[in-house]
Structure formats: structure tokens, C-alpha cells
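Peer 1: Next comes the sequence, and after it the predicted model I'd like to discuss.
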Amino acid sequence: MTRAGLVDRAAAAARAVVWGPWGYGRSWLLDALAERVPGPVVRISGQPDGPYGAVAELLAGLAAAGLAPPAPTGPLRAVTDALVRRAAPPAGGWDPVAVRLALAAALKAAPGARILVDDAQRLHDADVGILAGVLSSVPARVTATEPRPGNALRLCGPRAARLLLPPLTVDDVAALLETHGLPAAWATRAHRACGGNPRLAVALAESLAAGAPGPARMPAPPSHALDAAADGLARLAADVRATLTAAALVRRPTAAVLHRAGYWDAAVHLEAAARAGVVAAEDDGTVRFTAGLFAAALVRDAGDTRPVHAALAGAVEDPVQAVRHRLLARDGFDAALAAEADRAAAVARSRGRREPAGELALLAARRTPPGEDGARRARLRAAAADAAAGGSAELARRVGAAVEAASAGRAERVAALLAAVDAGGQALHELDDVLAAATAAAGDDPVLAAAVQLRTAVRHNLGGDPGRARTAAARSVDLARRGGDRAGEATALTMLARMERITGDPAAARTLAAALALDVPVEAIGVQRCPQYLAARHAVFDDRLDEARDRLLALLPAAERRGDAEDLEEVLRSLAEVDVRRGACARALDWSDRAVGVCAAAGLSPGPAWYTAAVAQTAGGDLDRAADLARRAVRSSRREHDLVFLPRGLLALGSAHLMAGRAADAVTALREVAELETRQRVADPRVLRWRPELAEALTAAGATAEAESVLAALDPHPAVERAAALCAAARGRHDEAAVRLRAGAAGFTALGMPVEAGRTLLAAGRVERARRRRAAARAHFEHAADLFDTARARPWSRLAGALLDRPAASAGAALTETERRLAVLVAAGATNQEAAQRLFLSVKTVEGTLSRIYRKLDVRSRTELAGALGRDEAARA
């Protein structure tokens, strides 16, 4: 629910509990509510300064608004007047019965008042008891806020509406950045920094906007943003903050590790921080900071952290991390410790943990004695390679600073600069200055210059200029060959073959074969850049799906071993795409979910992963979810000027619209794909098969002549046959359409693409129905339904069932009442903890019940559950 929607819900509810962590806008919502609701409003805030302070504040507010007539003369009036004046209580304290009666009389005289209670968690127990008792017997409208439902729920009663303030999404943060004149491309990193906390997001945007103009890349969070995080942390006790400081310094902190380090109350302190929304517990027992700014502020304000690292060195279980803490616990040069760090970095690297390995290599370089310059340079180069492979722009920045401080050679300078480029995600247009510096640093060294030209080719490819990318790739080939760098030559030939394929040059096959003939191990150059991966992609383009899958599965272990997040995401995305086309839709959803997870964990540009998730959802999930993911992919690619994945995101969006029957929207998206490919001079129609989709959308939208022009001169393919058949049917040539659709279905079957074959059979059934051949139409629909059911292509199965006039089963019919209520809550976005509170169940019971619901409804995720229940049912939450 949007924040504006929450205000509407709160305004409409007689009693409402609004909850969310510090910074999520509880007070903001009350401000908005005070402006929105008609009639008088009285606002009170939690006051921890003694009993009946809140009651006195409420009585004073009612009196100031002219809503509470004086109480009758006598003891009750004396109590009221004394409370309003904040007089000292009598010797024996206030009489609670008198206070209750005074408040009840005042509220009964003000039936139209809206009472707003801010920070209900800070109310004195005496106030809560009096207020809850009185409010239960009068018709006052009450809205109360606190971090978690507790006192507010007591005040408002069990039937109150419960409104959870949502965190900001990445898109929300992007919009906020743009209002401050900042690049929306920073949104992903800014979102990780603020954790979706609105107050932190605003502080971060304001502090970034106030900074001096600089490069387009987002800098480290400025002090103003850290100050805002420190304000939020100040609500915690000092000993809790001390424990959290130690947690901020250790990777994957747990209460046990902190306890071994001497923080004896770690479990209690972490629970307090979780209640405040500063940390969250993971399933494996580790805790994570909800916002990176919280951890950064704790470390900034901690002073000398060497004693903490010394304690952690003896507390962590991982020997690699123990070395890291020993490095950070002392200053000065130490050759033995630096060598130990080298060994620990190698272990981390072998486990695929490239960013921790890079940090260890950097720390080892800093501990290297002055007489060992060769070792220091090697460690800096290793740190740069790890930063690039791990996609860590922050580590790349630190390596660059260390290289400058050490006055290292040009190989180290180039490695550090290219690490920044490789960690820059899809927005390489922002790194032209870094590429220029790398070119200058490489000088006349052919191997270094070849590496720079390779990144230049990638930059032009993402920027939508395959011609310049091809030229840079060819230069890289010549330079690597001249320098005798076989690995560099293989990667450059692979890039050149990729550009030749895009531009329609038949030399692409020969160039790729030459790259493969060099027989460079994948581990030496990475999956994305290796010719083996490009061979798999070419197999995808050419519909050699079994070959593509075999090649990708062979590359998957290498991607996992290397720990290069982009490599792993690439392989997972390609596997998802292949399994969508092979009709393994459930497996495709698994691959795409893993790719999205890798992207989020590593902080990679999200556009490619969202595009693939949209494709998988269109085939096997939910069409509305697919369209939403595709829109996100398009927005992300636009922000980052990524002209490789922008047309892909638009194609996914157009396909989702077309499948959902929104032909005009599909045409809009797919026409932009056509414009982009024309502008980029992409010549191979097999790389991105958008033309048949556009032709189908145009035909559905009534633009048959334009559809026919799109299909003209295309090479034969089952998708072309289907689109042409639909054009023929629109012209009334149903016999021709039927023949072409049978051919198209047979073609897809021969290629091993059952979902596309089923889609073609649906079209054939519609044509047969138009020819009044109902039995033939039904046979086509039934055949299609069988294909979709086998492939677990849920959106298509539902469509085939509708065409067969199958009654739609109610998803909730098989559920018990408790299961149905839980399913509705979860589908509406409630966490297990929130659902447990709403249904008065334990979290463990909720988890077990949710597992049964998933089995009954044959769904795998909360998103699929929402789709299975349907919008109307989910909206009841």
C-alpha cells in the first residue's frame, strides 16, 4: 500500500494502529491525518516523565479546543484542573478512579474529536491503563503510533485497523534522488545505504545534493547522512550501541560470536536493536543491519576500534576472518602477518568470496614492509582483481587510493582503474574519465592497452554503438596478440565475435572458433568473457537449446567457484531463458530467483536480473508480476543508459502485455524495441526475436498491414509462421492460417519448445472456431492445455482452461478457514511475524501452516500465492 493510501485508511478507520521503525514516518502520518480529517483534532505524545502526564496533555488539548466543558464543581473538577495545570500530585498520589472519571467526562463531551497518540510505546503504564479503560467505553476516534503494536493496540482495541508503514522501494529512492537533481542510477546503492528508511533516504539525498560537484558515481555517504543514522541509534542504550559497534565490525555477526568477544548481553542487546528496526535476524542466526548507514555511523563514532578487532579475532569461527581482525587490530608493517593474509585471501578466493579476499589482499599490501615492493604490488593487483570480480565499487575505490599512496607501477594503476570499471555495473557511460585515465596509464604496454580496449568495447556495446565496440574489440585482439597474452586475446576475440554477430557479419563464427581454439581455461578469464559462454549464447539465438543448456551447466560450477557475482548471475539468467523455451517453467523460475538473489546480494545493476525474472514469470508465473518486473527492468536500464538490456526489458514488457490481451500497450513497448535496434544498427534478427511479437501485437490491435510489413523478408521460423498466420486470419484467409499454424506448431515441437507450440495451437484453435469447426478447435485447445500443464506454464494453462470453458477452481476452496485467513494476509504482504500477531498464532505455527498452503495450492512463493488467490481475495486483507 502506498503512503497516501495509508493516510486514507487511517482517516477512514475509527481506530487505527500505525506502526513502523524509527524514521518510517509515524509522526508524518499523524501530521497528514491532522490536515485530512474533518473536525477537531487533539494530539498527545508519549511522555516518560511520570504517571498521568498523557492524560493531562489530552485534557489540556480538549480544553484548549473548547471541547471539554469544566467538570462539575467538587473533587472531580479539582482533579481535572490540577491535571491540566500539571500541578504536583497530592501526597498519596492521584486517585486513579478520579482521573478515570475526569477523562471520561471530558471525552463524552467531545464525541467528534480525533485523538492522535504519537510514540505510544513511551506512555507511562498508568496512562495506558486509564486511557485504554476510558477509550473502550466512549466513541472517540483514535489513531496511535509506535514501533511495534503494544500500547497502541491496548488504546485502540483489538478491532482497530493495523497499518504497517512500508519501506521505500528502489524506485521510490530513485524518484527521491531525481527530485534532488541526483542521478537515479545511484538508486540501488542509495537504497542499500538507507535500507528503505524514509528519514535516512531524505537525509542521504539532501547531503549528497549539498556536496561539491564531482564524478557521476555515487560517493561514500556524507557526514549529514551518518548524523541522521546516529540520531536513530541514539534512542538505544549506550551498552546496546557498544554491542552493535562490534556487530558492525564483524562479517555475519551472531550473538554467540559477540558473546565470545566479551559482549555478555549480546542476545538481549540484539533483540532490543531488532525491536527498534536497526537490525534484523536471518534464518541462520546471523543478524544484518537494516540500513548500511547504521553500521557506518556506529563505526565512524566508535573511535579506536583496534581493541574490538583484537577481541573479535579470538571470537570468530572462520580462520579467514580471524586473520582479517588481527590485521585490523594492529598498525605497522608485519611481513609474517601479510603472508598469512595472502594465504587467507587465497582460501576466500577458492570459496568464491572475492570481496573478502580483496580486502585481505589490500590489508596485506598495507602491512608489507618497505623492502618488499614486489610483494606489495602483487597484493594490490590481486586486490584490484578481486574488487572487479566481486563487483565492489567501494573496494575498488580503496584499492585505487592505496595504489596512489604506494606510488605503484602502471600495471597496478591500470588494474585499479579497470577494477573500478568492472565494478561499475551497466552504467559505464559514467566511467569515461576512468577509461581515459586507464588508457594514459597503460601507455605503450600492449597487454595493458588491450585490457583497456576490451573495457572500451564493452562500454560502447552497452551504450548502443556496436560499430565502435567492434572497432575497440579488434584493437584489443591486435594488442593482446602483440603482447603474447593468450587469455587477453581469447577475451578480445570473444568480444569481437559478439559484435560481429550483432552487426550481422558472417565472420562471427570464424572469430568465435579462433577464440575457442586458444583453449584458455574459463577460470583464467571469467565466464562472461570466455568464448565458451558466447558459444552457449549463440546456441540460444539459433534455437539449439539442448546444446545451450549443456554448455551453461558445464559453466555453472566455474562461475560458482570464481565468486564473480556477474558471472554467476549471467549463467543463471541464461539457464532461466533456456528452460523457459524448453518448457521447464518451474525450473526457469528457480534459476531466475537465484539470479535476482545474487544481483541483490552483490549490489549489481538490477535491470538484467529483472528482465529475466519477467520472462520466467510470463511463462510460468503471473502476468501482472511479469509486467511489473519488466517495467522495473526498463526503468533501471534507462537510468543506467544500458542500451543492451533496455530493448530486452521492453520486449519482456511487450510480451507480458500481449499475453494479457493488452495489445495497444504491447505495440507501444515493441515499437520502441524496433526504434532502438534500428538506431543501434543491429542486423541479426535472431539475437532478439521481437519482430514476430510486434507483428502479433499489431494484428491484435487491428494494424494488419503494418504487421505484414514487419514480417516481410524475415527468414523462415515457427514464430514467423504463427505471426503470418494471424495476419492471414485477420484478412479472412482462414484456410491459409490453419495450414501455417499447423506448420508453426510442428516447427516449435521439432525445436523442443512446447510452450511456444502450445501457444501456436491456441491460435490454431481460435482459427478453427472461426471456421465453425468446434471439434477441431477443442482438440487444439486440449492439446495446448496438455503441453502447458506438463511445462507448468501456469498463465497459459489458465488461458487454455478458459478457452475450454473449464470452471475456474477457487484457490481458497481447498483451504481451512485458518489457512485461508493466513493465505490472504501473506498474499497481501504480511510477514510471518505480522501474520502471527494478527491471527494470535506462534510464528512456528504460521510457518507450518504456510507450508501446507503452498502444497495444497501448488505454489512456490508469496508472489505465486497472491496470483493463486486472485486480486479480489487478496484485497480483503
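Peer 2: Now that the structure is in, tell me what you want to look at.

Peer 1: alpha carbons only for contacts and neighbour counts from here, please
Peer 2: Fine.

Peer 1: Could you check how many residues crowd around residue 863?
Peer 2: When neighbours are counted by other C-alpha atoms under 10 Å, residue 863 registers 16.

Peer 1: Now name the helix or strand holding it.
Peer 2: In this structure, residue 863 sits in helix 862-869 according to DSSP states H and E.

Peer 1: again, but for residue 374
Peer 2: Element membership of residue 374, judged by DSSP H and E, is helix 373-390.

Peer 1: Same check on residue 145?
Peer 2: Per DSSP H and E: strand 141-146 holds residue 145.

Peer 1: For the stretch 151-300 of the chain, just list every one of the strands.
Peer 2: 161-164, 279-281, 287-289 (DSSP state E, counting those that start in this stretch).

Peer 1: what's the strand holding residue 145 packed up against?
Peer 2: Helices and strands touching strand 141-146, by 3 or more C-alpha pairs under 8 Å, 6 or more residues apart in numbering; DSSP states H and E, are strand 15-19, helix 26-36, strand 114-118, helix 151-156.

Peer 1: residues making contact with the last one?
Peer 2: In this case it means helix 151-156. The contact list for helix 151-156, computed with C-alpha atoms under 8 Å, 6 or more residues apart in numbering, reads 15-17, 120-121, 123, 128, 131-132, 135-136, 142-146, 160.

Peer 1: and the comparison structure, right after this:
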Amino acid sequence: MTIEPTTLATGTRPLAVERGTLRDTVRAHLSHGGGVLLTGPAGIGRTTVVSQLAADAGEYGHRVLRCAPSYAERDSPFLGLIDLLTGVADDTLTALAAHERAVLEQTLLRRCGPPAAAGHGPGDDTGVGAATEREALVLRIAVRKVLALLADAGPLLLVIDDAQWLDRPTAEVLNYCARRADPGVAVLAALRTELAPAPLAHRSDGCDSALGLCPPPVRRIAVPPMTAHELAELLERHDHPGWPRPLITRLHQISGGTPSTALELSSALDEHVRLGGAELPGPDDPLPVPDSLSRPVLDRLGALTASARHTLLMAGASGRPTVELLRRAGRPNAAADLDLCVRHGLIRALTESDNGAVRFLEPLTPMVLRAETPYEHLVEAHRALADACDDTVERAHHMARLTAGPDPAVATRLAAAASAARRRGAPGTAARLGRLAAEYTPAGQAYVDIDRRLTAAEDGIEAGDLDFARRLAHEVLGDAERPADRVRAWNVVIDSCGQAMAEIADVFPEAVRDAAGDPELLAQLHYRMSWRAWMVGGSAARAHGHAVRAAGLAARTGDRRTELMALTQQAALELFLGLPEAETTLTAALAAPHDVHAMTHHNGPVYLKYRFHLVRDELDEARAELRTLVYRLRQRGSADSLSQCLIGLAQVEIQRGRCRPALTIARQSLRIVEEAGLSQGPAWYALSLAETAGGSLRRALTAAETARRHSEDDDDRLFLPRALHAEGRIRLFVGQSARAVELLRRAGELETAQGQRDPATRRWHADLAEALAAAGAPDEAAAVIAVARRQAERLGRPGVLATLDRAKAAIDASRGELTLASRTLESAATRLRATGYPLEEARTRAALGRVRRLLQDETGARTSFASALRIFSKADARPWIALTRTERDRAQDAPAPPAEAGSWSDHLTSTERSVVARAAQGATNREIAAGLVVSVKTVEAALTRAYRKLGAKSRVEVARMVMTHPTA
């Protein structure tokens, strides 16, 4: 596999995951011809994606022809074709027959005379209709020939944006060309799908007609809405204010992820705040909607009856509207009203599978409707819904809308609803309701107010809304006096910083001071100081001391949750430090009584079990633990814990040789942290591993560099070595051994300084040794292996020992000890298969193929490469398939030294020997193929390789060698 140097340069800006993946998918499909149809509603970003793909294709050497028709041009015959072929020089047309060129030039308005007729009516008595049909056919043939001529000079991409407005004559010409397209011609078309556009759609389904523009194989791909993270990047690129994450989330929800809508909403909000002098809207305050967005909605609302509009208002005011709920809330004709709303394009059609649920087509609709409704009508709607709904959480929401000022009854009801939401596994809803409960708490209940705010902040942590949690915690620190309240608030501040614990160095002394010697509070702080000592201080030994102290204090004061979390941290550190008591400590953390929070947390004992399975090479057991935990976290759990578990699951799937699922899981993890505003370094690291295994080395490198930057920005010494390792491996794989050594050496130094004594916890040793051997430092490589081998043998880590042997073979090969290297690699591959690491086994077999090539063992090399390819293909390890094929082909095509007397057959495979023997006897290629039951192409390829290996230039020379040494 080749990667351009510019691609591997550091400092590249990472692509947003979803759109970057979309572009890669389209590029991969079009690389071999065929067509792609991109679909999506107006404003979703189809044109932007098409423009980026067209620019990329131009950079990769494609000739790009593009047209972008508009609504006003849909009835102008051949205008699309004129735009498409504008860049085609007249010289290209000289290769056409005279009549073909004349018709094409007239159609393109490059010659005087009428354009070719586009009609399809039957001919008349004068034969004009038949002539018209002949001209139309000549035009199609001429266009197809022009495209073929362009494709002969290099790959050709036709880009048709807004295909719904393409004029019919052009569409028919392109349909003809698509059915007969040459291999070098690819087509990228884009279609607005919410319309039934003319003229394409008047014949059949618009999408089917647009698909006809594309040569086979055709793939239809819907352009997805932007994620919240992508939307934030879009606003930043357009110089919009850096809105807080909750506001970004609301902009994303209201816009439906449509870029153009989000930009307009953000502009209106900026004008409202900056020019209007207003404060940022709260989570329940309406956002300003510009006329350009509200007017189309108001036009549709204006066509409704008063009854239907009132019913729609109540549906928008409800959290989960259904037909039955609206009936109970005093809308007996709800079904008929909603049918009218469906006909006017405001809500989706009601189906039995939805159980009567009402779903708005555009998130803007309920917001615009609410803004246009008098306040007293809104109050009435919430009152009716509060009486009608039987859900505790939703009823509390409506009650809050009806109350102005503190109200103890409403506050109590809201706090109960927050508890219900928490039990359901909806921490985000619990946080919002808890904050409302605090707002409605009377001034005389200060302790209750503080407790409710802190509980809401802790729910915010679980939901991943870290800004919200921090804000509430700092509010409490300004009001609270009791040590327990203050330390609880400090804990929220610490927990909300994610991987960036270096930013809160001044928090710990203040928190310890506020704890006032209370052992229960100190236990909580020592647990967090353990994390800081490891992540920021870079010392696992000091971190272990804090964890042990935290567990002891928590056990003494009966704080089981802190005790379990501290024991888990203690066990993790003992594993990293290679201490024998690690298993015993984990067993204590898993013992009853359990704590639900600890058992589902990514820093809890159940999660740690999978890491113990990993170091013991128990991959299936590790996967089972993580899958169970991920399932529970999807039902109820924090975004941070779910993301971390997905990161672990992606790594396990890679090790098990399931590359495609690993890519999907890693991307899910990154999406979660982006949308939740969590630290992104670990997720980018996981994505780098997944891309290295089954995606693209270019994307893998970008992800690794991004992971490294995030970890360096956060001063996260726990994940920084992993990011360095990921980047170093990629550099090693593409042959940049000096840069790989630099990165891997730094990773090893950081891990060793932290106290790593179990090489199975961070498996960088073999990669560093291989890089050193490739860079000409075999002695240093041997020293790295020696240290790691002693640790692995002491702890019993067979998987690590096998990879260390592969690295040792690299050292042996660099010293010229090829036979020893070959034996070592064969043994290592066998042991890696036994321990269940298919990708590592395949990587080892590929290395064996390279060594056998150096030994001039062509048959053995091809066998090794074939074995590696079989494993990589089964795993769908795309980068490795490409790398191994390159190595295999290099082995087959490499010229061999001229044959010595009596040794010609030693250099040939059995097939090549048989072919050469028959050729020397005067048999033709066809006769040889028939005799050996192979194809003629196989015979030709075998002879070509044999000529090269034997240093022969003709059959005469080959025959002379065979006749001179017939027993060879």
C-alpha cells in the first residue's frame, strides 16, 4: 500500500467522522467506475459533499465534467449537456465521424443550425419524424464516443448535481451512455428526495430516473444529517460564536442536523444576543427563528382549521404525544385533526406500528407554533396535558409550566419525577427536572435546595452534560457551608474535567481543607487523587498508595460505593505494576455487597474484569464481559462509561480479527464523546486502531495524531502513550522506521516511567523492537525484548512472548541470520494461532514470507503470503490485505540471479517447471495449457516469471538450459 507523503504529514485537521466516512465510501465505489446517487432533503449538504468529492477526484488525476441544473433551466433542452461538456475542447471532437460531429456541435451550440431534436413522436408522411429519431441516435452515439475518448486518456468522472432539475433530453442521452459506459467512466449524481421533481419524475419515480444516469454498478447513498459535533465545526468555520454545548445540542435538535437550517438559527440567535442585548436562552426558553425559516411553517399552519391547529399545539407541548393522550386532554377529534396536518406536510402519517405516536416532520414546527400562540392558550394546553397524562415525569414537566415562583409542592413533585427518570436510565431528564426542583424550592429550605442542585449536577455528569454539572457545582460552592456539601461539589468539579485533570490542580488542596479531616470525605478525595497521580503525575506507584488509602477509609466509614471504586483502581494499578495481589484485590472488588453505580461504571470492577481476561489472552471471555456491560449501559448508564466500554470492545474485536464490527463500534464511541462534550483522546485512539486494522491507514494516521493532540492538550499521561503507540505502529507499517522509533520509544519511556511491569497491559514492546531493527539498531531492539521477555515469562503471558519472538526474528533477519529468523517466525505464528490472535498470526506469516523470499524460497514465500492473505481476508483487514498483496507481488516479480549450471529448476515453482519443460519440447502455449489443464494466461504468466528468474530472453535460451541439464 502506498501513501503519499503529504497524507502522512502531522498536523492534519481530522475529518468529521460521518461525512468523512461518506466521502470515503463514495470514493471507494467510484474508484472502479460505476455510479453513486447521493440523496437527501434540501439543505442537508449534498452539494457540499459533491463539491468535495469532485475536488478530491481532480486531485487524484480524474478528469471531472460537471453540471448543476436549476429549477428555471429544467425545460431548456440540452442545457445540462452543454454545461457538462463545456470543458471539452473542439480538438476532441475531431475524432468523430463528420455527421456525428456536426450533430453534436449543433447541439452544444458550437455550430450554426438547429440542435438535435429531442422529440419522440411518431414519424409523419414526409419522414421528418424518422430523421429526427436518427439525429437523436447519432447524438447519443457521439456523446458516448466523446466520453470514451476522454476515459482513454485517464479516469473520467461525470458530476450531476440537483439531478431533479436536469432537462429531459440531456437525461435521455446520459441514460443511453450509462447503459453502455466504458470502464473508465464514473458518474456521481445528487438528488433532492423530498420533491417529486419534473421532468425526471413525471415518467417514473424520481430516484429511479436519477439512478438511470449512473452506469452499473450503482449505489444509492443517503447523505446523513450532521452530528452535533460536526455542526459545531460548521459554525466555527463560518465564524459563528462559540455557543455553549447545551445550545449547540439544541441547535442540532431543532435543525434536525441540516447545515443550512442550523446556520440560519445560529445567525438569528447571534443577532438576538449581540444586537438585541438579550441573555443566552435557558434550556426551556424558545430560540429566535428567522423569517426565512418560520414563514414556510406559518404558511402551512395557516391552511389548518382552528381545531387542527389547537390539536397540533397540544401535540407540540407534550413530550410524547399520542392520539390517545390528545383525546384524554380534551381533543375528541384528534385523529381527524392530525390527518389534516399530515396532508399539509406538518407531521408524519400515523401508523399502527407507531401506536398512534405523533411525529413532526420538522423540529421547527412546534417551536414556531408555540411562538405564535398567546400565553394563556399555552397555559391551558399544559394544564389539560397535566390532567391527562399518567406519566410522573411528564406530569411534573407540565406542572412546572403552570407555576410561577417557588412552590414546595411543585418542587417535591419535580424532585420525585427526577428520581423516576434516574431509575429509568434517563440521567439527562433527571438533571433537568432536578434543576427545576431546586428553582421551585422556597428560600427557607437552603439545605434542600443545595442537595437538589448537587443531585442534578451528578445526574448531569452521568448524562455527559459536563458544563451543566460544573456550573451547578460552582453555584453550590458559592452558597454551601457544610463540609459534606462542599466536598460533594468539589467531586463534581473533579469528575467533570474528564481526562484533563491537570487543569484542576488547585482544586484538591481546597477540597482536602473543606473535608476537615472527615474520613468518609477524605476517602472520596483520595480515590480521585489516585487518578490524578496516574494521569497527570505519571506515577502508578503513588496512585496505588492513594487507592489503598481510599479503600481503607471507605471500608471503615461504610461507604461501599467508594470502597468498590477504590478497590477497582487498586487492582488496575497492581495489574499494571505486575504485582501478584492484583487478582485478589479484584475479587474483593467483585464481592458482595454490590453497588449498582460501581458495577456499571467504566472504572468499576465489572469493566476491569475484561482487562484481566485480555492479559491472560482470554479474548472471548473479555468480549462477553464487555457486551453484557454495553447492553446494560445502553439501557441506563453514563455516556462516559458507554464510550469507554465501546472503546474496549472495539479493541477486543480487533484482536479477535473482526475488523468491520470494530470500526463501527469505534465510530459509535467517538460520536458519543463528541455529542456529550467528553474528552476525545481515548475515542480517537480506538478509532485509529480500528482504521489500522480494517479501514484506511490514511484515516488511521489522522485519528492517531488527533488522539495524541487531545491527550497532550489534556496533559493526560495515561492515554498519551497509547496514542503514541498507535501512531508509531502506522509509521512502522508504511516503512517510516525512523519516525516510528521516535514515537514508540517515547511511548515506552512514558509507560516505563509510570511503572509498567506487565507487558500484556500495554503491548508496545514488540513494535518498538521491530522498528529499531528496521532502523538499524538491533542491539537496542534486543535489549527491549530481553526486559519484556523476563516480565512476560514471570507473569505467564504467552501471547506477548509470541509477538516478542516475531520481533526477535526481525533482529535476526537484519543480522543476516535468515534461517534462524524463519524458524522463529514459524513457531511464533503457530503459538499466535493457539492463543487466538488472528491478525497477529497473519502479520507474522507475512513477515515469514518476506524472510523466505530473502532465502530465495519462492514456494515457501508464496505459501506464507497466501496464508496471511487468507487470514486478513477473513478478518476484512483491508489495509493489511493491500500491504500483503504488495509484498507478495514483489516476491513474485523480483528478478532472480542468473541460473547456475544444473540449478535452473531450483529457482522455479512446480507449475513453472512443468511449463518450461513443455516449452523446451516445442509445445505452444495453447498446447501447454491443454496438457496442464490451466488457462493460456496462466501459461503466459508462468513463462514470463521463468524468463526473469532464469535470465533468459527467449524460448531458445530456455530450451538450451533444459537440454543441457535435463535432470534438473
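Peer 2: Yep, it's here. Remember, it's a predicted structure, so these values are computed and weren't measured experimentally.

Peer 1: picking up where we left off before, report the angle between the strand holding residue 145 of the first structure and strand 15-19.
Peer 2: 20 degrees (axes from the mean of the first three to the mean of the last three C-alpha atoms, to 10 degrees).

Peer 1: distance between strand 141-146 of the first structure and the chain's centre?
Peer 2: Strand 141-146 of the first structure has its C-alpha centroid displaced from the chain centroid by 32 Å (C-alpha atoms, centre = their mean, to the nearest Å).

Peer 1: What residues of the one helix or strand residue 133 of the first structure maps to count as buried?
Peer 2: Per DSSP H and E, residue 133 of the first structure falls inside helix 125-135. Residues 127-132, 134-135 are the ones in helix 125-135 of the first structure that count as buried (16 or more other C-alpha atoms under 10 Å).

Peer 1: what range in the second structure matches stretch 633-640 of the first structure?
Peer 2: Aligning stretch 633-640 of the first structure against the second structure (TM-score structural alignment) gives residues 707-714.

Peer 1: tell me, what residue is most central in the second structure?
Peer 2: Nearest to the mean C-alpha position of the second structure, by C-alpha atoms, centre = their mean, lies residue 667 at 3.2 Å.

Peer 1: Buried ones in the helix or strand where that one lies, by neighbour count?
Peer 2: Assigned by DSSP H and E, residue 667 of the second structure belongs to helix 659-676. Within helix 659-676 of the second structure, the residues that count as buried by 16+ other C-alpha under 10 Å are 659-663, 665-676.

Peer 1: Check the mean deviation of that helix from the first structure.
Peer 2: By mean C-alpha distance after the TM-score superposition for the first structure, the fitted helix 659-676 of the second structure averages 3.6 Å away from its aligned residues in the first structure.

Peer 1: Please, where are all the strands along the second structure?
Peer 2: Ranges of strands within the second structure are 34-40, 63-67, 156-160, 185-192, 218-222, based on DSSP state E.

Peer 1: The residue lying closest to residue 873 of the first structure once chain neighbours are set aside: neighbouring residues, count only.
Peer 2: Closest residue to residue 873 of the first structure apart from its sequence neighbours, by C-alpha to C-alpha, 6 or more residues apart in numbering: residue 824 at 6.7 Å. When neighbours are defined as other C-alpha under 10 Å, residue 824 of the first structure has 23 of them.

Peer 1: Mind listing residues that contact stretch 396-415 of the first structure?
Peer 2: 362, 366, 377, 380-381, 383-385, 387-388, 416-417, 419-420, 423, 438, 441-442, 448.

Peer 1: does the residue nearest to residue 873 of the first structure really touch residue 874, like I thought?
Peer 2: Yes. Contact status for residue 824 of the first structure versus residue 874: in contact at 5.2 Å, counting by C-alpha atoms under 8 Å.

Peer 1: Find the residues that touch each one of the two.
Peer 2: In contact with both residue 824 of the first structure and residue 874: residue 866, using C-alpha under 8 Å, 6+ apart.

Peer 1: Of the helices and strands packed on strand 141-146 of the first structure, flag the one that's most buried.
Peer 2: Most buried of these, by mean neighbour count (mean count of other C-alpha atoms under 10 Å): strand 15-19, with a mean of 27.

Peer 1: now the angle from it to helix 26-36?
Peer 2: Using the same axes, to 10 degrees, strand 15-19 of the first structure lies at 150 degrees relative to helix 26-36.

Peer 1: for strand 15-19 of the first structure, packing partners?
Peer 2: So strand 15-19 of the first structure, by 3+ C-alpha pairs under 8 Å, 6+ apart, packs with strand 141-146, helix 151-156, strand 161-164.

Peer 1: Now do that strand against strand 114-118, angle only.
Peer 2: 20 degrees.

Peer 1: residues making contact with strand 15-19 of the first structure?
Peer 2: 10, 26, 141-149, 152-153, 156-157, 159-165.

Peer 1: and the strands of the second structure as a markdown table, adding distance to residue 535 of the second structure?
Peer 2: Shown next, in a markdown table, are the strands of the second structure (distance: least, C-alpha to C-alpha, whole Å):
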| stretch | distance to residue 535 of the second structure |
| --- | --- |
| strand 34-40 | 44 |
| strand 63-67 | 50 |
| strand 156-160 | 50 |
| strand 185-192 | 48 |
| strand 218-222 | 42 |
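
Peer 1: Now for residue 463 of the first structure, how many residues are close by?
Peer 2: Neighbour tally, residue 463 of the first structure, other C-alpha under 10 Å: 21.

Peer 1: what's the closest of the helices and strands packed on strand 15-19 of the first structure to residue 358 of the first structure?
Peer 2: Among those, strand 161-164 comes nearest to residue 358 of the first structure, with 40.1 Å by C-alpha to C-alpha.

Peer 1: Contacts for that closest one, please.
Peer 2: With C-alpha under 8 Å, 6+ apart, strand 161-164 of the first structure has contacts from 6, 10, 13, 15-20.

Peer 1: Report the two of these separated the most.
Peer 2: Longest span within these, C-alpha to C-alpha: 13 and 20, 18.1 Å.
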